[in-house]
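Engineer: would you be able to build a 3D model of this:
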Amino acid sequence: MSKRQAASGSTKWWRGAVIYQIYPRSFADSNGDGVGDLNGISAHLDYVASLGVDAVWISPFFKSPMKDFGYDVSDYCAVDPLFGSIEDFDRLLAKAHSLGLKIIIDQVLSHTSDQHAWFKESRQDRTNAKADWYIWADPQADGTPPNNWLSIFGGPSWRWDTRRLQYYMHNFLGSQPDLNFHNPEVQDATLEQIEFWLKRGVDGFRFDACNYHFHDQQLRSNPPATKRDTASVSIENPYGYQAHLYDKTQPENVAFLQRIRKLLDQYGAMSVGEVGDDNSLSIMAEYTNGGDKLNMAYSFNLLTADFSAEHIRSQVSDLEAEIKDGWGCWTTGNHDSIRVVTRWGKDTQHPRFAPMILAMETALRGSSCLYQGEELGLPEAQLTFEQLQDPYGITMWPEFKGRDGCRTPMPWQSGAVNAGFGAHEPWLPVAATHVPLAVDTQESNSESTLNAYRRILHWRKTQPALIEGDIAFFKSAEPVLAFTRSWHGQTIVAVFNLSEQETTFELPVAATELAGHGLAGAELVGKTLKLGAWGGWFGVVV
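Structural biologist: Down below sits the predicted model:
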């Protein structure tokens, strides 16, 4: 056991943990430049701790030209001046730890910025020391790219370079060249930058696009998809037309994840991987079982528009069937997806919707990631084309509007300039629909979504079955999702009405109501559970 594990009191604190994601550009602006920063996060850590979460995941704050807003790293070991300094990060980390919060930082390993020193050297010629650190390929005889691989952000995943007279691969933006992880030197260099942050005391890492590290060295073209992938990408994106057999999720990735795990274990740190793939649940299972790769992983499968009891039940059941001793992580919102109040709730402001979604998500077997602003019930912000910043949305407009609608500034004070985000005009506008939902307005209302979140999350900490327990689903017709969580002789029943229509559910077991969570909209009469709009209920089997 590492010293850090001994200090934390648990080697597996992440199992069943609730992780709060902060998108630093949009959380709080402390210096009035219109962009959120590390000191802005530090100033609001007491608020985050009050929610009852266990850890904070901070999206990238590393040095970057910001073409993809930090997910294009030009120096893995430097804080971008836009966000502050390394000393600011150290203070943030210390304050989080003093509040009992773990800090997880985002690591974007599959690609760098084209402004990274590694790529600047690699592109100079074909014989330099880093010539093979990125994925370079000759054109076909007619000058076209070496195969049919596509970028998620639109167009071919190959860009021509006039220095080397070759194409380089980019799964995302053309300014985000993919590293060549078949080169052991690249793996070693990547592990070194991970260790830099481990030595500073971070508690874990969220690994972005963690199944994109390796590519097929034969550069074989992908075949057409037999089933469109609409979980990882929007239906308007031709990326989903291919079965991605060769441009990602290669078998060599397993050994690399094992190298990462070995390093993290030395420091008592954890890992959660983002898996975007046609077959993401199987990959989540493969990457987390065996105790020697990722601690846990999550997919985009609950980030789609499909909102039904059957969909949620099948996702969890399919993962459970494969995961063995691995561990999943569930999320219904992040910085890449339409906010859940809009995506699933159709912009409802019913007071039970957002708390019910939280209770449902955190009652599933696994850990949970919550995205900033969900605790306020924020809907998706509606932006004009002229207001867009996201290159993904600009490329795919108008049918896909990109990710800016979930990235607008956090509203802190309803009566303050820019809703208290900062003194200067922010990089994205504050949504008018968010101002009435500001933190200060909800703090004083005991029945607000914010306070409902606090009740649920603090209550959940008192229920070991919801953190570690096994899961089993009851048969239920739409729109009811019903299951049990069992642990050390206790079985908790969880039932949720995923609609605004009243409905009933016949409990197949004898159970008494479990109180303290604050959910409303449900009444047990005998074995009949009457569920109002977006109602949720917890009970314990007797």
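Engineer: can we go C-alpha only for contacts and neighbour counts from here?
Structural biologist: Noted.
Engineer: what's the burial count for the closest residue in space to Thr226 that isn't next to it in sequence?
Structural biologist: Once flanking residues are discounted, Thr226 sits nearest to Ala243: 7.4 Å by Cα to Cα, 6 or more residues apart in numbering. A count of neighbours around Ala243, defined by other Cα atoms under 10 Å, yields 20.
Engineer: quick check, Ala243 in contact with Ser221.
Structural biologist: No - Ala243 is beyond contact range of Ser221, at 9.8 Å (criterion: Cα atoms under 8 Å).
Engineer: can you pull the residues that touch both of those two?
Structural biologist: Counting by Cα atoms under 8 Å, 6 or more residues apart in numbering, Ala243 and Ser221 have no contacts in common.
Engineer: let's see this one next to it:
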Amino acid sequence: MNKIEKQPLGPRMTDDPEWWRGAVIYQIYPRSFQDSNGDGIGDLAGIAARLPYISSLGIDAIWISPFFTSPMKDFGYDVADYCDVDPMFGTLGDFDQVIETAHELGLKVMIDLVMSHTSDQHPWFSNSRKSRDEERSNWYVWADPKPDGTPPNNWLSIFGGSAWQWDARREQYYLHNFLTSQPDLNFHEPAVQEALLDVARFWLERGVDGFRLDTINFYTHDAQLRDNPALAPEKRNATIAPSVNPYNHQEHLYSKNRPENLAFLRKLRAVMEPYGAAAVGEVGDAQRGLEIMGQYTAGTDLMQMCYAFEFLCAVQPTATRIAEVLQTVDELAADGWACWAFSNHDVMRHASRWNLSDAAQRVFATLLMCLRGSVCIYQGEELGLPEADVPFSALQDPYGIEFWPEFKGRDGCRTPMVWDQSGENAGFSTSNTPWLPVSKEHLKSSVAAQEDAPDAVLHHYRRAIALRSEHPALAKGKHADIQVNGTVLSFIRTYEDVAIFCAFNLGEEPAEVNQPAGTWRKLSPDQPLGPIAGAEISRLEAWQSCLLIREPQLTKGT
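Structural biologist: Below is the predicted model of the structure:
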């Protein structure tokens, strides 16, 4: 354990009131991170014990996926009590220990808030479904059937089928954009908004530094319940199961993405502001994600960051595609702030999704740390882990069970973290039956194995993160001069009087570089080199990157 308890690399942004701007955020999926009590499920005490490792990466903040009281039909994204910890993860005291340990290490703590819906076992829903006269009768989205008994409109659930579920108690349908056991809250009811703002206050008082807001664009629905229009086949570009899920056949104008949502986001920002807290919203929309991201992060009274799914795509993004995305963000979100990720708990790990070689993984890691915006990396990404192969008999994800075998679900990216190569469970758990099997393919890429290998992907991530942390131009700067030359993507990041030229060959063959004029100093995630003439960087080898910095003293020739 000594090797992973080293001091973090590079300066931190913890004293910066805008610590979130350009921050590197490490996502923890708590069920699979570290089991401290041998029940086969990761927990909060396990997270606290492993925080020194996260700190050693040079990370600025952690994002912990849901750990609230839940029946776990969607593994915590179905909340039954917003203000308590599910016993499988520990106690509120254990969470306090996570906060204390993280803050001692200079790490911010963000938690995953699921505000669009609850579990059907939440007391709010139990009260709401009793009758139409209960105190919380209007806290969820209820609607009468059409005269023929069918649902009120054509809205579909992401998990398949209608987004409406019949309830015999009220003789009405209720809306569920996800599982039938995840009824949607009614944001047109002021009391619902106030209750959720109180939830945010509860965790802010407990010491959290911010929130990851699940399905942020799903909060408000169309009060008139108008039908969604059909989506043309050529526009069906959803990230998850685009072909097998009929959800992708609609343009979701009315079931989500409503302009009324902005008013609630302003209230939430006002609650967070006195605490110096920040939020990153998940924008789940395949067609309008970047546009909505721009809307939700504009100005100073909405969310600080949002992420869309452009780089969580199924197909490896080319230099041209990445340039298009960056230019679209400049057009649609010039006043906003993106948060970029290549992997998370909802998509196949990008090492497998894009079929990346070791060299390609390193270049994409460097690219991620050079993008304008903040950055999320998903646990195990820094180890270069591929997607695990989980057999149907071990599958847990309801999405995968529903659409198997055309879509195998999300369990392949959720298997336990591999800490060492000893025992059956790679240091994750002493249980004989962890909640998901540990991937045998992952063992050779464990933390312990890579700590002892200077050329491992893990150390490349450390160097790339340190480079971003050391240079405000990469963390907070503007970008300009986005260019594509064949397989080479390049752009310039600037902050005050410092500029950094970033070039990446995202191809299998050497390629020419449109290098900038002047004298620059070379940077890389591996080692800095001395001053060179810009003209000397004329080509990059396959899967190679080059970073050049221009500082005032170089410009003056000193």
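Engineer: just give the TM-score of the two.
Structural biologist: The TM-score (TM-score structural alignment, normalised by the length of structure 1) is 0.95; 531 aligned residues with a Cα RMSD of 1.7 Å.
Engineer: on that earlier part again, if I line the two up, what does the residue nearest to Thr226 of structure 1 land on in structure 2?
Structural biologist: The alignment partner of Ala243 of structure 1 in structure 2, by TM-score structural alignment, is Glu251.
Engineer: how near is its match to Leu231 of structure 2?
Structural biologist: To Leu231 of structure 2, Glu251 of structure 2 is 5 Å away according to Cα to Cα, to the nearest Å.
Engineer: quick check: the match of Ala243 of structure 1 vs Asn37 of structure 2, distance?
Structural biologist: In terms of Cα to Cα, Glu251 of structure 2 sits 46 Å off from Asn37 of structure 2.
Engineer: quick one: residues contacting Trp166 of structure 2.
Structural biologist: With Cα under 8 Å, 6+ apart, Trp166 of structure 2 has these contacts: 172-174.
Engineer: what does it correspond to in structure 1?
Structural biologist: So, by TM-score structural alignment, Trp166 of structure 2 is matched to Trp160.
Engineer: can you check Arg372 of structure 2 too?
Structural biologist: Per TM-score structural alignment, Arg372 of structure 2 is aligned with Arg365.
Engineer: and for Phe33 of structure 2?
Structural biologist: Aligning on TM-score structural alignment places Phe33 of structure 2 opposite Phe27 in structure 1.
Engineer: for Glu441 of structure 2, same thing?
Structural biologist: In structure 1, Glu441 of structure 2 lands on Thr433 (TM-score structural alignment).
Engineer: related to what we said a few turns ago, from Ile104 of structure 1, how far off is the match of Arg372 of structure 2?
Structural biologist: 21 Å.
Engineer: swap in Asp125 of structure 1?
Structural biologist: Applying Cα to Cα to Asp125 of structure 1 and Ile104 of structure 1 gives a distance of 37 Å.
Engineer: between those two, which is the more surrounded one?
Structural biologist: Neighbours of Asp125 of structure 1 and Ile104, each counted by other Cα under 10 Å, are more numerous for Ile104; the result is 25 against 14.
Engineer: which position in structure 2 aligns with that one?
Structural biologist: Aligning on TM-score structural alignment places Ile104 of structure 1 opposite Met110 in structure 2.
Engineer: do I have it right that its match meets Ile64?
Structural biologist: Yes - counting by Cα under 8 Å, Met110 of structure 2 does reach Ile64; the two are 6.4 Å apart.
Engineer: and His458 of structure 1, what element?
Structural biologist: If you go by DSSP states H and E, His458 of structure 1 is part of helix 449-460.
Engineer: got a list of what Val540 of structure 1 touches?
Structural biologist: Contacts of Val540 of structure 1 (Cα under 8 Å, 6+ apart): 490-493, 511-514.
Engineer: so which of those residues hold up in structure 2?
Structural biologist: Counting by both residues aligned by TM-score structural alignment, their matches' Cα atoms under 8 Å, the contacts of Val540 of structure 1 that remain in contact in structure 2 are 490-493, 512-514.
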